[in-house]
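Trainee: Next one to model:
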Amino acid sequence: MKIERAGDRNTIDRRIARTRGLLQDALIALIPERGYAAITVDDICQRANVGRSTFYTHYADKDALRSATIEAHLRSIGRRREAASQETGSRLFEFSLPMFEHAHAFRPLHHALLASSGDTIHDELRERIRRAVREELVEKGIGDRGMPAEFVIQFIAGAFLAVLTWWVVTDMDLSPAQADELFQRMAGKGISAWDMPWSDGRGA
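Mentor: From the prediction side, this is the model:
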C-alpha cells in the first residue's frame, strides 16, 4: 500500500515526487520488517532501487526521510479528514475516523510503530497525533470544567492512542467505522460533562 500523494505533484517536479515517493515507500516497507533503528540508508536505497547519491540529493539523512514520510502520511490523513468533515459536518471529533482508516490501510506499518517503543519515529508519530487532537479541541472550544486544557488534551489523545494501538495490534474484527463509532461514543460521554471555558493552566 502506498501513501496517497495526490496533492504533492502539483507543487514539485514529477520526477522529484516519484523519487521521493519511492524512498518513502521503501522506508514504510522496511519498518515492519526491521524496525526503524536498524534500517540503513543502503537498505532504503536497495529497496527503492536508487543510488546513494540520489538519496542524498533529496534527503540529508535517514531522519530527514522519516520526517518527510510522516508529513506525507499526515497530508493523506488530512485529506481524509477534510472529506469526512464535509460528509458528516457535526461529528464530535473529525480526526479519529481518518486515522482509523489510515491505520487499516497501512496496518503492518502502524503495527510496527504502535506495538513497540524506543524508535524515534514511533514517538514522533504519537506526538503528531497529540498535536492533531490539541488543534481540534482548541478549534471546537470544548470546555473542561476548570481543568487545565492540556490535561483534557492528554486525556483524549491518550485514550485514542490506547484504543488505536489495541485495535491495530490485536487485529480486532472491527471496521474503521465501527472502531470510530465506539471511540466517539466513549469520548462523547466524557466530553459532555465538560461545559466550562478552557482554563489556561495557571489556576484562578
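
Trainee: C-alpha only now, for contacts and for neighbours.
Mentor: OK.

Trainee: After the longest helix seen in the chain, which helix or strand is next? Please name it.
Mentor: When the chain is parsed with DSSP state H, its longest helix is helix 62-88. Downstream of helix 62-88, the first helix or strand assigned by DSSP states H and E is helix 96-105.

Trainee: and that following helix, what other elements does it pack with?
Mentor: Under the contact criterion of 3 or more C-alpha pairs under 8 Å, 6 or more residues apart in numbering; DSSP states H and E, helix 96-105 touches helix 62-88, helix 149-170, helix 176-191.

Trainee: Quick check: buried residues in it?
Mentor: By neighbour count on 16 or more other C-alpha atoms under 10 Å, the buried set for helix 96-105 is Ser96, Leu97, Pro98, Met99, Phe100, Glu101, His102, Ala103, His104.

Trainee: and if you look at stretch 67-84?
Mentor: Across stretch 67-84, burial judged by 16+ other C-alpha under 10 Å covers 68-70, 72-81, 84.

Trainee: Please apply the same query to stretch 24-36.
Mentor: For stretch 24-36, by 16+ other C-alpha under 10 Å, it's Gln24, Asp25, Ala26, Leu27, Ile28, Ala29, Leu30, Ile31, Pro32, Gly35, Tyr36.

Trainee: what's in contact with it?
Mentor: 2-3, 39, 44-45, 47-48, 65-66, 68-69, 108-109, 111-113, 119-121 (C-alpha atoms under 8 Å, 6 or more residues apart in numbering).

Trainee: here's the other one to compare against:
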Amino acid sequence: MDRRIQKSRQAIIDAFMRLMSEKEFESITINQIAEEANVNRGTVYLHFADKYDLRDQCMEAQINELLRNCMSENDLFHLPSKIALLRTFEYLEQHASFYSIMLTSKGSRVFRNQMETMFRQSLSEHLDSINLDQEMNRDITVQFLISAAVGVLEWWITRSMPYPASVMVEQFWNLLNRGVEGHEHASNPD
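Mentor: Down below sits the predicted model:
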C-alpha cells in the first residue's frame, strides 16, 4: 500500500479513536471523522464503507493483532498456556486506551461479542480434548467460562487495571483451572 494512502488510513483510524473517547459512537459522523483526521469526506469513504465498517475494521485489526502477538499456534486450538495469558494481559495493558474506549462506549456490545467469539472456538476445542464430566452440559460450560473470562477482562480494563498483569494471570489461571478441571477432579475422588 502506498505510504500516503496508509498515512491517510491511519489518520482516519486515529481520529475515529479520539472521537470515540469523547463521544458515543452513534453521534459520530463521517464529516467529524474527516475533519478530525484532516482529510476530506471522500477519503474516508475511499477506505471505509461507513462508520460501522470503520469500527468493525478497527476491532477486527486489534483482535487479530492480539491473537498474533499473544497466542502460539497451539494456543489457538487449545486452552492458552499461562505464558500466553500473561502475554495477553500485557498486550491489553499496552493497548489499554483502545480496549477501554471499545468496552465503555455504547457500541461496546459489538466489541464484547467479538471478544466472546474469539474465546469460544479455543475453549470449545479444549473441552472437546478433555473428558468433560457427562453431568456437565458442554454449551452451558462454554458460555459460563466465556462470560467469566470476558467479564474479568472487561472489569480489569474498565477499572483502569487495578492489579498488575501477573496478578491477574495467577488469579485467572487458578479460576479457569478450577472451572474446567475442578468438576472433573470432584467427580473422580482419589
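
Trainee: could I get the buried residues of helix 96-105 of structure 1 as a markdown table with distance to Ala60 of structure 1?
Mentor: A markdown table is the format used below for these (distance: C-alpha to C-alpha, whole Å):
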| residue | distance to Ala60 of structure 1 |
| --- | --- |
| Ser96 | 33 |
| Leu97 | 34 |
| Pro98 | 31 |
| Met99 | 29 |
| Phe100 | 31 |
| Glu101 | 31 |
| His102 | 27 |
| Ala103 | 28 |
| His104 | 31 |
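
Trainee: Looking at these, spot the one nearest Glu139 of structure 1.
Mentor: Ser96 (15.2 Å; C-alpha to C-alpha).

Trainee: In contact with the closest residue to the closest one other than its chain neighbours, which residues?
Mentor: Spatial nearest neighbour of Ser96 of structure 1, excluding adjacent residues (C-alpha to C-alpha, 6 or more residues apart in numbering): Asp180 at 6.4 Å. Listed by C-alpha under 8 Å, 6+ apart, the contact set of Asp180 of structure 1 reads Ser96, Leu97, Phe100.

Trainee: how about a cut-off of 10 Å?
Mentor: By C-alpha atoms under 10 Å, 6 or more residues apart in numbering, Asp180 of structure 1 lies in contact with 93, 95-101, 160, 163-164, 174, 186.

Trainee: That one matches what in structure 2?
Mentor: Using TM-score structural alignment, the partner of Asp180 of structure 1 in structure 2 is Val169.

Trainee: and what of Val138 of structure 1?
Mentor: Under the alignment by TM-score structural alignment, Val138 of structure 1 pairs with Ser124 in structure 2.

Trainee: My read is that its match contacts Arg138, right?
Mentor: Yes. With contact defined as C-alpha atoms under 10 Å, Ser124 of structure 2 counts as touching Arg138 (8.3 Å).

Trainee: More neighbours: which of these two?
Mentor: Ser124 (19 against 15; other C-alpha atoms under 10 Å).

Trainee: Setting aside sequence neighbours, what's the nearest residue to the more buried one?
Mentor: Spatial nearest neighbour of Ser124 of structure 2, chain neighbours left out: Val142 (6.5 Å); criterion: C-alpha to C-alpha, 6+ apart.

Trainee: List the contacts of the one you found.
Mentor: Contacts for Val142 of structure 2 were tallied using C-alpha under 10 Å, 6+ apart; they are Phe119, Arg120, Gln121, Leu123, Ser124, His126, Leu127, Ala148, Val180.

Trainee: give me that answer again for 8 Å
Mentor: Counting by C-alpha under 8 Å, 6+ apart, Val142 of structure 2 makes contact with Arg120, Leu123, Ser124.

Trainee: Looking at those residues, which are in helices?
Mentor: Arg120, Leu123, Ser124.

Trainee: what's the burial count for whatever residue of structure 2 lines up with Ala48 of structure 1?
Mentor: Aligning on TM-score structural alignment places Ala48 of structure 1 opposite Ala37 in structure 2. By other C-alpha under 10 Å, 22 other residues sit near Ala37 of structure 2.

Trainee: Columns distance to Thr54 of structure 1 on top of the helices and strands packed on helix 96-105 of structure 1, output as TSV?
Mentor: Output for those, formatted as TSV (distance: least, C-alpha to C-alpha, whole Å):
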stretch	distance to Thr54 of structure 1
helix 62-88	13
helix 149-170	34
helix 176-191	38
